[in-house]
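1. A predicted structure for the sequence below; I have some questions about it.
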Amino acid sequence: MNASNMDNSPTTVGGYLAARLEQIGLRQYFAVPGDYNLVLLDEFLTNRNLQMISCCNELNAGYAADGYARATGGPAAAIVTFSVGGLSLLNAIAGAYAEDLPVIAISGGPNTNSEAEYEFLHHTLGDVDYGYQREIFRRVTAEAVMIQHPTEAPRQIDRAIETALVKQKPVYLEIACNIAGATVSSPNPRTFNVRFSSDPTSLDQAVEHAAELLNAAIKPVLVAGVKLRAGGAVPAFQQLADSSGYAVAHMPNSKGFLDEQHPGFIGNYWGPVSSPGCGEIVESADLCLFAGATFTDYTTTGHTALINPQKMIRATSDSVILPTQTYNEVALADFLDGLTAKLKPNDASLAAFKRIQEPAQQPQPNGDDAPLTTRTLFSEIQGLLDEQSAVIAETGDSWFNGMQLDLPSGANFEIQLQYGSIGWSVGATLGYSIGLPERRVVALIGDGSFQLTAQEVSTMIRYETNPIIFLINNGGYTIEVEIHDGPYNTIKNWDYAGLVDVFNANDGNGWGCRVTTEKELSDAIAHAKQHDGLALIEVAIDRDDCSKNLLKWGGQVAKNNGRPPRRN
């Protein structure tokens, strides 16, 4: 990544960091002020090429940075104050770590003299020990550093940024409040590594061995996994799908990576809740190449997916695992590029899918005054999507209904399946809308999740973003109901559509409405499409109206959670 021309005059620690963030592609960052980071924010504001997005709280700022990284395909940054801010940010950074997103978490820190002079400080734990925030962040970042001397700052900043880019994981930078404005050298032009390199010998052997097995297979299948993005391997996978002729599926957390209008696409592989016909083809194949896949209780529906390890090639971010051999230090994109040149076209698995493929069932309208159902809602959402859409599906039933959407070529889709933090989608919608303003975000958010992070709708209005939010009001935490029900899954109802007027105050351009019938929904979507600003459509749905796949998935996950302890 090459630097642009930079001024060689001295700068400050804060100015140096801001310049480096600009160099690696950031145009915005997300911030919540506090007395330990105010000088740092002042230094950032001197960089006219970066825009500060002021968030309502630190957790939402972290979720917004998560969404921004997804939108831009690059790094993102959130700036908070020490302890009360940093520990609020922590959950979002843990999610970014789980989801392989290079979010740079930046915190102001105490004065460098405070610990040596045995000062008790506000916002802290009440002990004279101020390294605890860095120690906590070590568990959820690829690198965590405290910057307490200007001379060391450029080296520490550059190293942390490169770590984030290479590992595609968050990093943590804590800058002492009396260091942020200290003078340092200018950020000289340099190149940052953005991917690790394959060992050539391991790569060649892995490609040869895998190609031999795949070319000998009768009905091989390709399955896209979530690590394709972190490995910079999405284009390579697409090229392999183009050239191989194989049936191609994605796993739920990689939906949108592959063009769903591709002639070889057969749907979503999710074990027993796969797309119709997809699970049967994947599980009956004599050899499957899973590229960047993760096999968790969520992605395998409580570990019920029927994949035989002896019929699987698993290409991870840095290794290739064959039934009888493992090759390490092999970059995913390099491996897929190598296979593209060596695989013989074979459409047997695709032909098998077409023989069992079922025509898509379109729900029939029940009449203008008919109460809304989930099926009707998502049929209308399907009609809303185009090549500029970006769907963000919140944890819950939106996962399962979102999986059934047929994405137009060019449309994007985002889900936080590994970490599954409810409320993530509100901040992520903000960040995605800021990072990729030419796309219109369609956010699918349940009422329970929305209540955790609702404030950030006001930030979307403040910065004139234009997502369409479908707020699905069914009175509680539906996904938890299907895993394990109890009174704790019922929530206090809100006037969700009315919140838009609250957040508009005197100068906002948000629009909200509540719909209960098919005609009201159709009219609301038509209005939202024309509205130049945020649109929130509160959709009243029966509490027990959910996807049948959620029922099946929830039962299997509950069964897996409920296994009794093993006895020796």
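-> Looks like it came in fine.
2. can we go C-alpha only for contacts and neighbour counts from here?
-> Noted.
3. please, where are all the strands along the stretch 351-500 of the chain?
-> With strands called from DSSP state E, counting those that start in this stretch, the stretch 351-500 of the chain shows them at 389-393, 412-415, 440-446, 468-473.
4. now these in a markdown table, with distance to W270 and mean neighbour count?
-> Converted to a markdown table, the strands of the stretch 351-500 of the chain look like this (distance: least, Cα to Cα, whole Å; neighbours: other Cα atoms under 10 Å):
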| stretch | distance to W270 | mean neighbour count |
| --- | --- | --- |
| strand 389-393 | 16 | 25 |
| strand 412-415 | 14 | 24 |
| strand 440-446 | 20 | 26 |
| strand 468-473 | 24 | 23 |
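5. output these in a markdown table; the columns should cover distance to F44.
-> Output for the strands of the stretch 351-500 of the chain, formatted as a markdown table (distance: least, Cα to Cα, whole Å):
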| stretch | distance to F44 |
| --- | --- |
| strand 389-393 | 30 |
| strand 412-415 | 30 |
| strand 440-446 | 28 |
| strand 468-473 | 31 |
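6. try it against this one:
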Amino acid sequence: MYTVSDYLIDVIKFIGNDHVFGVPGDYNLEFLDHIVDRNDMTWVGNANELNAAYMADGYAKKTGFAALVTTFGVGDLSSDNGLAGSLAENVPVLSIVGAPKTENMDQKLLVHHTFGDGEFEKFTKMHEVMGLKVKDLTAQNTVDDINEIVKYIIKTGKPAYLTLPIDVAKIPVNPSIKESFASFFNRDEEVTEFNNTIAERLVQAINNASHPLVLVGHELKNRQLAHFIEKFVVNNNLLFTDLGLGKCALNESLTQFIGTYSGALTDEPTKQIVDKADLVINFGAKLTDFVTSMFTQSFTEEKIINISNDDFDFFGSHRDLIGDYSFYQVVKAISDKQLKQPLTNTVELNPVSPATPSDKVLTQDFYDKAVINSIKPGQTLVAESGTSFSGLSPFTLPDNVDFSAQPLWASIGYAFPSMIGGQLADNNSRHVLSTGEGSLQLTIQELGTLIKHDLHPIMLVIDNNGYTVERLIHGMKKSYNDVAKLDYTLMPQAFGAKQDQFMIFDVNTESELVDALDKAQSTEDKFVLIQVHMDQEDAPSSLTKMGEMIQNKNN
């Protein structure tokens, strides 16, 4: 019998997902039967719900959609920090929560995984207050409600929340309704006159500018819309930059790329070009604290046209343009526009200096150069918040390399499970993760998931006795910034890896690091873990300056 469970899973599959993340619980077990009984869908199965949410986030950044399944109350709330990060950074994740039988909820029974007060709706209300679109499925209009929530995710690129009671999951559905999926969940939109007018006015503004500059961001990237703007930029030879949030939205090997911008701490010549710009067209970027060096960007509202996921403005206003705005439609419309004449911009970026190794003890600055020099075209570099993000995000990356981080929500521990999610979504792009041991200790349980699915990323663990970014902000030598000392080279075996599944390196010097990276990159059929020892007070120079800025802002 074809049921609501089958329909929901078919929707997830139609949108392009082959994996579902989460943790089993008695309120979702029968729904999970419908996943594992299929031969075209993989139940990933996570160590905990928070990690599952992080993993779904990383998966959705690659595919444009991900599904997460938890159980009512305990599992649901455990995933919320990850779901909040998806909301903050506009990542399209569907949270499916297995709920008690409708009859039990109607009778307000004091069942497990609740507060024992008979009030079941408060969990949905929590998520509504967070800002998520929510829906409690019932026996009435079930298919329409599923369609509504999924269409919302497709249209906005934002996460959403769905409760699925045990009995509702079993309701029969006419399987012929699947024939309408193409019309129900069509990602494409016809450009309306109103949204085309916005695009034309934007082109007019560029034509009138002396030094226009395009800024691309995470909203464009996470909604899989960057190809529209890349076409516009290349055809018109427009200079563009990105931020650490949304880095590599466009291919950074394009000749129009001027480097990654980070406010006052930006390297030259990138900073000079941005400072000189008399028009900045912002496609889906948010000027947040960490990616602008505490709001030190040189351009003001009077120079910016914002085309964002939720709204638009021309130099701080759009009072004369009133209509049904669509981010998708505007960037689609702009892709085919031509300026009066292509610009004649040329940029010479400073190449990454080679990391010539010696037997010196490793420093953070050498580490960053060595990692960047090791990255191959087509790979994905994942950076944990703090040391790794600050040290690696300023560099221009090779052809078709992707970059993933979470600098706005900045939840430490995010990067490792997110990397696994991204690797599952795109196994053709080998993922390289740089993380610190403080962050990794929060989510290392998912090493078992990585091994179970026989994935082959490269993971560098910076071992420097604690939370470097927190030390730089406050408490350099305070014990609350210390973490437990672990031997990470023992971890693959401890989490079930066989000897032929992994390689491990324990490095202290420049030469040892470069040798380990060379061997890691040439060994594509194994998971590689590199434990990297550095002094606890060593940090990228940019992070040291940022720490001072954050401390001043906090005081």
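-> Structure's in. What do you need? Keep in mind that this is a model prediction, so the values were computed, not measured.
7. looking at the strands of the stretch 351-500 of the first structure, which is nearest to L372 of the first structure?
-> strand 468-473 (10.7 Å; Cα to Cα).
8. what range in the second structure matches that closest one?
-> Residues 458-463 of the second structure are matched to strand 468-473 of the first structure when aligned by TM-score structural alignment.
9. what of stretch 45-52 of the first structure?
-> The aligned range for stretch 45-52 of the first structure is 36-43, by TM-score structural alignment.
10. what of stretch 287-298 of the first structure?
-> So stretch 287-298 of the first structure is aligned with residues 279-290, judged by TM-score structural alignment.
11. compute the first-to-last residue distance for the matching stretch.
-> 23 Å (Cα to Cα, to the nearest Å).
12. contacting residues around that stretch?
-> Applying Cα atoms under 8 Å, 6 or more residues apart in numbering, the external contacts of stretch 279-290 of the second structure come out as 206, 209, 211-220, 243, 245-246, 294-295, 299, 303-309, 407-408, 546.
13. now swap in stretch 82-99 of the first structure and tell me
-> With Cα under 8 Å, 6+ apart, stretch 82-99 of the first structure has contacts from 32, 34, 36-37, 58-63, 66, 80, 102-103, 105, 107-110, 123-124, 133, 137, 140-141, 169-170, 416, 418-421, 424.
14. make a ChimeraX selection of the buried ones in the residues you listed.
-> In ChimeraX, this line selects whichever of the contacts of stretch 82-99 of the first structure come out buried by 16 or more other Cα atoms under 10 Å:
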select :32,34,36,37,58,59,60,61,62,63,66,80,102,103,105,107,108,109,110,124,133,137,140,141,169,170,416,418,419,420,421,424
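15. can you flag which of the contacts of stretch 82-99 of the first structure belong to helices?
-> 58-63, 66, 133, 137, 424 (DSSP state H).
16. quick check: the farthest pair among these?
-> Q133 and W424 (22.4 Å).
17. counterpart of P487 of the first structure over in the second structure?
-> Match for P487 of the first structure (TM-score structural alignment): S479.
18. what does V441 of the first structure give?
-> For V441 of the first structure, the aligned residue in the second structure is H431 (criterion: TM-score structural alignment).
19. check which residues of stretch 512-527 of the first structure are buried.
-> Taking 16+ other Cα under 10 Å as the criterion, stretch 512-527 of the first structure shows 512-521, 524-525 as buried.
20. and which of the ones in helices among the contacts of stretch 82-99 of the first structure is nearest L343 of the first structure?
-> Using Cα to Cα, those come closest to L343 of the first structure at D66, 36.3 Å.
21. what sits against the closest one?
-> Applying Cα under 8 Å, 6+ apart, the residues near D66 of the first structure are 76, 92, 96, 101, 103, 428, 431.
22. where does the host helix or strand of I537 of the first structure end up in the second structure?
-> Per DSSP states H and E, I537 of the first structure falls inside strand 535-540. Mapping strand 535-540 of the first structure onto the second structure (TM-score structural alignment) gives residues 528-533.
23. give me the nearest residue to Q404 of the first structure, chain neighbours excluded.
-> S275 (7.6 Å; Cα to Cα, 6 or more residues apart in numbering).
24. A139 of the second structure now?
-> V168 (5.8 Å).
25. any idea how far the equivalent of G554 of the first structure over in the second structure lies from N554 of the second structure?
-> Applying TM-score structural alignment, one finds that G554 of the first structure aligns to G547 in the second structure. Per Cα to Cα, G547 of the second structure is found 10 Å from N554 of the second structure.
26. likewise A53 of the second structure?
-> A53 of the second structure is 30 Å from N554 of the second structure, by Cα to Cα.
27. please apply the same query to N508 of the second structure.
-> In terms of Cα to Cα, N508 of the second structure sits 35 Å off from N554 of the second structure.
28. E148 of the second structure too?
-> 42 Å.
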